[in-house]
Every structure is written in structure tokens, then in C-alpha cells.
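# the following comprises the amino acid sequence and a computationally predicted model.
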Amino acid sequence: GTARALADAGPDLIALEELVPRALPVYEKTLAPDYPYHAVRGTVGLWSRHRLTDARPLDIKPQGITEAWSRGLRTVVHTPRGEIAAYVAHLPSVRVRASGLASSWRDESAGLLGKAIAAEKRDRLILLGDLNGTVDDRGLSPLTSRLNVAERGFAFSFPAGFPLARIDQVMARSAAVGHIRTLPATGSDHLPIAARIALG
């Protein structure tokens, strides 16, 4: 149902986070007719109408996490308007503790992602993912200082039952992220978001 709902919105790219192995064949089969190209690394994936090449994992794992953890992907999308580097990421959650909000892992992961984006040789770049922070969050400054954010729309995405903030983001370099909006609930604790991107 989630795969069909996302495909019905008609995007060129679909980024997914928290992919579990048992669900992957369902996404592959359901999305294949309209999205014949996909890349999955760890628990994140990208489905595309356009050919993908050079897919590889991104190392954005904070040092304090000792278990297996792979939440970053980088690939190249071959669009009719040229090649675009596409990044999909799922940053660690901000935890509520007795001492307050704990964001050090999220912030460290954002820093690693920002360094990877700064080193990207392709000029045009799109970042899609669950960044566990709003664009005004200083912890995401390694990203927001390098990338364009949505120009219009609120698209509050979390929590799905009563959305209070958008912690799921679409950002770009050498491209403009126009209107951003939410899609109907899918059963996830986040609402999906959709954005229109104008390539420079």
C-alpha cells in the first residue's frame, strides 16, 4: 500500500528509509512498472524513472554506534536534463532524556554527510531523507549551509497522527526546491513528503 501511494503521486524519484529486508521484495515488485531503476544500501533506497549508476553506501555512522548501521546512499541519476548526484540519508533520532534533548549522534552524522556533499564533484545534487531535524535546527547546518531548502510549503511530516514539524527533507545544490507538500498517511509514523525541483 505504501509503495502504491508513493507511485500514485507520480514523482521521478522515490527515496525510502527504514527499509527492512522482508519488505524489500514487495517494494521492488510494486514499483518496478514505473520505476525500473533502484539502488538500496543498508536501510535506505532510491527508486527512479531514470537510469542510476555508481551507487555506493555513504559512511555517516557516528562513532558511538557499535552495531551494524548503514543509513546513507549516494548514486547518480541520468535525467533528460543531465546527471544529478542523489543522496539518500536517515540521520539518528534526537532522543529525549532526563537531562534534555540528546542530539550528538544526529549532529555528528549530519557533519559526516555535509563533508561528503562538500566533496561531491558533480555540481547538481539532491539530498532526500529523514534528517530528524527542521531546516532551522543548528545541528543540520552542515547541510543547510551548503544546500538550497524548500522555498514554499510547510509539509509538516512528524508525527503522522498530529504533524508538528517537518523533519523529512528535500534539499538541492545548483537546483531550486520549489513547493513542498505532504502526501496522505501510509501507516508510517511519518507522512511522506513530495517536492518539485527545478534544475538550473
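Looks like it arrived, so ask away.

# contacts and neighbour counts: CA atoms only from here.
OK.

# once you drop chain neighbours, what's closest to residue 54?
Once flanking residues are discounted, residue 54 sits nearest to residue 75: 5.4 Å by C-alpha to C-alpha, 6 or more residues apart in numbering.

# strands of the protein, start to end?
For the chain, the strands defined by DSSP state E occupy 13-16, 37-41, 44-48, 51-57, 72-79, 82-90, 95-97, 100-102, 125-130, 168-173, 175-182, 193-199.

# show me which residues of the fifth one are buried.
Within strand 72-79, the residues scored as buried using 16 or more other C-alpha atoms under 10 Å are 72, 73, 74, 75, 76, 77, 78.

# before we move on, what about the longest one?
Neighbour-count burial for strand 82-90, counted by 16+ other C-alpha under 10 Å, picks out 83, 84, 85, 86, 87, 88, 89, 90.

# does the first one really touch residue 76, like I thought?
Put plainly, it is residue 83. Yes: in terms of C-alpha atoms under 8 Å, residue 83 counts as a neighbour of residue 76; the distance is 6.5 Å.

# looking at this structure, which helix is longest?
Using DSSP state H, we find that the single longest helix of the chain is helix 104-119.

# that helix to strand 125-130, inter-axis angle?
Orientation of helix 104-119 against strand 125-130 (axes from the mean of the first three to the mean of the last three C-alpha atoms, to 10 degrees) gives an angle of 160 degrees.

# packing partners for helix 104-119?
Applying 3 or more C-alpha pairs under 8 Å, 6 or more residues apart in numbering; DSSP states H and E, we find helix 104-119 packed against helix 141-144.

# ok, how many other residues are close to residue 119?
Applying other C-alpha atoms under 10 Å, we find 9 other residues in the vicinity of residue 119.

# returning to that earlier point: tell me which residues of the longest helix of the chain come out buried.
Result for helix 104-119 [16+ other C-alpha under 10 Å]: buried residues 104-114, 116-117.

# possible to save those residues as JSON lines with distance to residue 37?
Output for the buried residues of helix 104-119, formatted as JSON lines (distance: C-alpha to C-alpha, whole Å):
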{"residue": "104", "distance to residue 37": "35"}
{"residue": "105", "distance to residue 37": "32"}
{"residue": "106", "distance to residue 37": "30"}
{"residue": "107", "distance to residue 37": "31"}
{"residue": "108", "distance to residue 37": "31"}
{"residue": "109", "distance to residue 37": "27"}
{"residue": "110", "distance to residue 37": "27"}
{"residue": "111", "distance to residue 37": "29"}
{"residue": "112", "distance to residue 37": "27"}
{"residue": "113", "distance to residue 37": "24"}
{"residue": "114", "distance to residue 37": "26"}
{"residue": "116", "distance to residue 37": "23"}
{"residue": "117", "distance to residue 37": "23"}
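
# then this one, side by side with the first:
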Amino acid sequence: MQEYEIRADYDGKSIVVYQAYAKAIALPALKNQRFVAPFSLNRMTWIKPSFLWLMERSNWGLKADQEMILAVRITREGWEEALGQAVLTSPDARLYVDSEDWRLQLKQAPVRVQWDPEKTIRGKSLPIRSIQVGLSRHIVDKYVNEWTCEICDYTPLARKIYGLLQQGQEAKAKGFLPTERIYQPDPAIARRIGITAP
């Protein structure tokens, strides 16, 4: 059976999520310490607490329009608020009566949760599912204006780790990875997003 884990860099009050953006969005966000135009509040934005999952998705920031890696520290209260309103992107039989029940809930949900294979530093899939959270236009304003505590540029870090990997220095590269631990949400939320069975 697949394991579902939220792996994250977090403390008692906050949690770090990662996003990859073009400079046009990332640089103003870093300057203002919150997302501003041309960042759009009218579209879904996806946040991911797993650094290595985002590295795989953005190819270490080498993909077009994903060249800057941002570490966004948000409040744990906001993170749990988002998860508490989430519906999975696929109809998990443990959580929904049937596919119609799931479709109805998904249509109305301000937040979506998707579970994808966690990655190794080399991009190989692990038998553990890692979370990504989609914030719809109905809630993304809270992410930007209420939940965000700090935005840091992790692009140099991503480049450093990638460079070490290219040199065959995997052990040294691993030493620069952000420290992530398993994050345990409120039990009711854990059930809602499929970490534990209802």
C-alpha cells in the first residue's frame, strides 16, 4: 500500500512551500515579500512542501518560466485552513461515496490536493506519495495577503546542489538539501486528504 506523507521544513508556527516561477513574477515577489502583479489572483496556484519534488518538476529551475525557485514560508494556521477545505484530484474510494459525490465536492472545493510519487535527489520515484496543494482563485488571496510570512530565493541553492550532482558528488549535494520532517496535520484533516482512512 502506498504511504502518504507530508514532508516539510516547518516549525511551531510556519511551514515552507516551494514554487518555481519566471523572473517576472519571482523578482517582484522577493522585493515586496508577497506576490504582486504580474502574479495572478484569478487562477489556480500550486504549492509544494517537498523541495525534491519541485526540483524534479522544474528540472532544478532549468525549465522555461520556472528558472527561479522560491521558498515561501506561510503560517501553519493558513496551511491547515487550506487542507481543511481540500478535495482530492482523484476519486479515492475511501473518502467519497461514489464518483458523482467526488465530482460534486471537487467542483465546489476552493482547494485541491494531489498526491504524487516523492522523488530522490536523482529524480527517481519513491513508494511514498508527496502532497501538492492547489489554491483556487477563491482562496489564493489569503495565501498572498494573510498566510505568507517570508519569501526567500532558493535559486542559488538549487543551482549549487544541481552542480554537485553533475560533478558526481551526490553525498555532498545531499548535505545542502533543506531539512524536511514528516508533518502530521490535525487527524480530521489527515482523514480528509487521504493520509489516514476515515
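In hand now; what should we look at? Everything quoted here is computed from the prediction, not taken from an experiment.

# got a TM-score for the two of them?
The TM-score (TM-score structural alignment, normalised by the length of structure 2) is 0.24; 86 aligned residues with a C-alpha RMSD of 5.7 Å.

# distance of the residue nearest to residue 54 of structure 1 relative to residue 168 of structure 1?
19 Å (C-alpha to C-alpha, to the nearest Å).

# do residue 116 of structure 1 as well
According to C-alpha to C-alpha, residue 116 of structure 1 stands 19 Å off from residue 168 of structure 1.

# can you check residue 194 of structure 1 too?
Relative to residue 168 of structure 1, residue 194 of structure 1 is positioned 10 Å away (C-alpha to C-alpha).

# also residue 95 of structure 1?
According to C-alpha to C-alpha, residue 95 of structure 1 stands 17 Å off from residue 168 of structure 1.

# the two: which has the busier surroundings?
Each of residue 95 of structure 1 and residue 168 has its neighbours counted (other C-alpha under 10 Å); residue 168 has more, 24 against 13.

# list the contacts of residue 3 of structure 1.
Residues near residue 3 of structure 1 by C-alpha atoms under 8 Å, 6 or more residues apart in numbering: 27, 30, 31.

# show me which of those residues are buried.
If you count burial by 16+ other C-alpha under 10 Å, the buried members of the contacts of residue 3 of structure 1 come out as 27, 31.

# make a markdown table from the contacts of residue 3 of structure 1 and add distance to residue 53 of structure 1 to it.
Shown next, in a markdown table, are the contacts of residue 3 of structure 1 (distance: C-alpha to C-alpha, whole Å):
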| residue | distance to residue 53 of structure 1 |
| --- | --- |
| 27 | 20 |
| 30 | 21 |
| 31 | 18 |
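
# nearest to residue 176 of structure 1, of the contacts of residue 3 of structure 1?
Among the contacts of residue 3 of structure 1, residue 31 lies closest to residue 176 of structure 1 (C-alpha to C-alpha), at 26.5 Å.

# longest strand anywhere in structure 2?
Structure 2, longest strand under DSSP E: strand 125-135.

# so which bits of that strand are buried?
Residues 128, 129, 130, 131, 132, 133, 134, 135 are the ones in strand 125-135 of structure 2 that count as buried (16+ other C-alpha under 10 Å).

# and the next element down the chain from it?
Of the helices and strands lying after strand 125-135 of structure 2 in sequence (DSSP states H and E), the nearest is helix 140-142.

# next step: the contacts of residue 3 of structure 1 restricted to helices.
Per DSSP H, the contacts of residue 3 of structure 1 map to helices at 27, 30, 31.

# identify, from these, the entry nearest to residue 129 of structure 1.
Among these, and counting by C-alpha to C-alpha, the member closest to residue 129 of structure 1 is residue 27, at 17.2 Å.

# grab the nearest non-local neighbour of that closest one.
Closest residue to residue 27 of structure 1 apart from its sequence neighbours, by C-alpha to C-alpha, 6+ apart: residue 3 at 6.0 Å.

# then residue 47 of structure 2?
Distances taken as C-alpha to C-alpha, 6+ apart put residue 133 closest to residue 47 of structure 2, at 5.3 Å, once the chain neighbours are dropped.

# which residues touch the one you found?
Going by C-alpha under 8 Å, 6+ apart, residue 133 of structure 2 touches 46, 47, 48, 83, 111, 112, 113, 114.

# again, 6 Å this time
46, 47, 112, 113 (C-alpha atoms under 6 Å, 6 or more residues apart in numbering).

# mind checking the end-to-end distance for stretch 45-53 of structure 2?
End-to-end span of stretch 45-53 of structure 2 (C-alpha to C-alpha): 16 Å.

# hey, where'd the helices end up in structure 2?
Under DSSP H, structure 2 gives helices at 23-32, 51-58, 76-84, 99-108, 140-142, 155-166, 170-174, 187-192.

# the residue nearest to residue 54 of structure 1 against residue 48, yeah?
No: between residue 75 of structure 1 and residue 48 no contact is recorded; they are 10.9 Å apart, counting by C-alpha atoms under 6 Å.

# turn the strands of structure 1 into JSON lines, columns for distance to residue 143 of structure 1.
Converted to JSON lines, these look like this (distance: least, C-alpha to C-alpha, whole Å):
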{"stretch": "strand 13-16", "distance to residue 143 of structure 1": "18"}
{"stretch": "strand 37-41", "distance to residue 143 of structure 1": "21"}
{"stretch": "strand 44-48", "distance to residue 143 of structure 1": "18"}
{"stretch": "strand 51-57", "distance to residue 143 of structure 1": "18"}
{"stretch": "strand 72-79", "distance to residue 143 of structure 1": "14"}
{"stretch": "strand 82-90", "distance to residue 143 of structure 1": "12"}
{"stretch": "strand 95-97", "distance to residue 143 of structure 1": "20"}
{"stretch": "strand 100-102", "distance to residue 143 of structure 1": "19"}
{"stretch": "strand 125-130", "distance to residue 143 of structure 1": "9"}
{"stretch": "strand 168-173", "distance to residue 143 of structure 1": "8"}
{"stretch": "strand 175-182", "distance to residue 143 of structure 1": "14"}
{"stretch": "strand 193-199", "distance to residue 143 of structure 1": "17"}
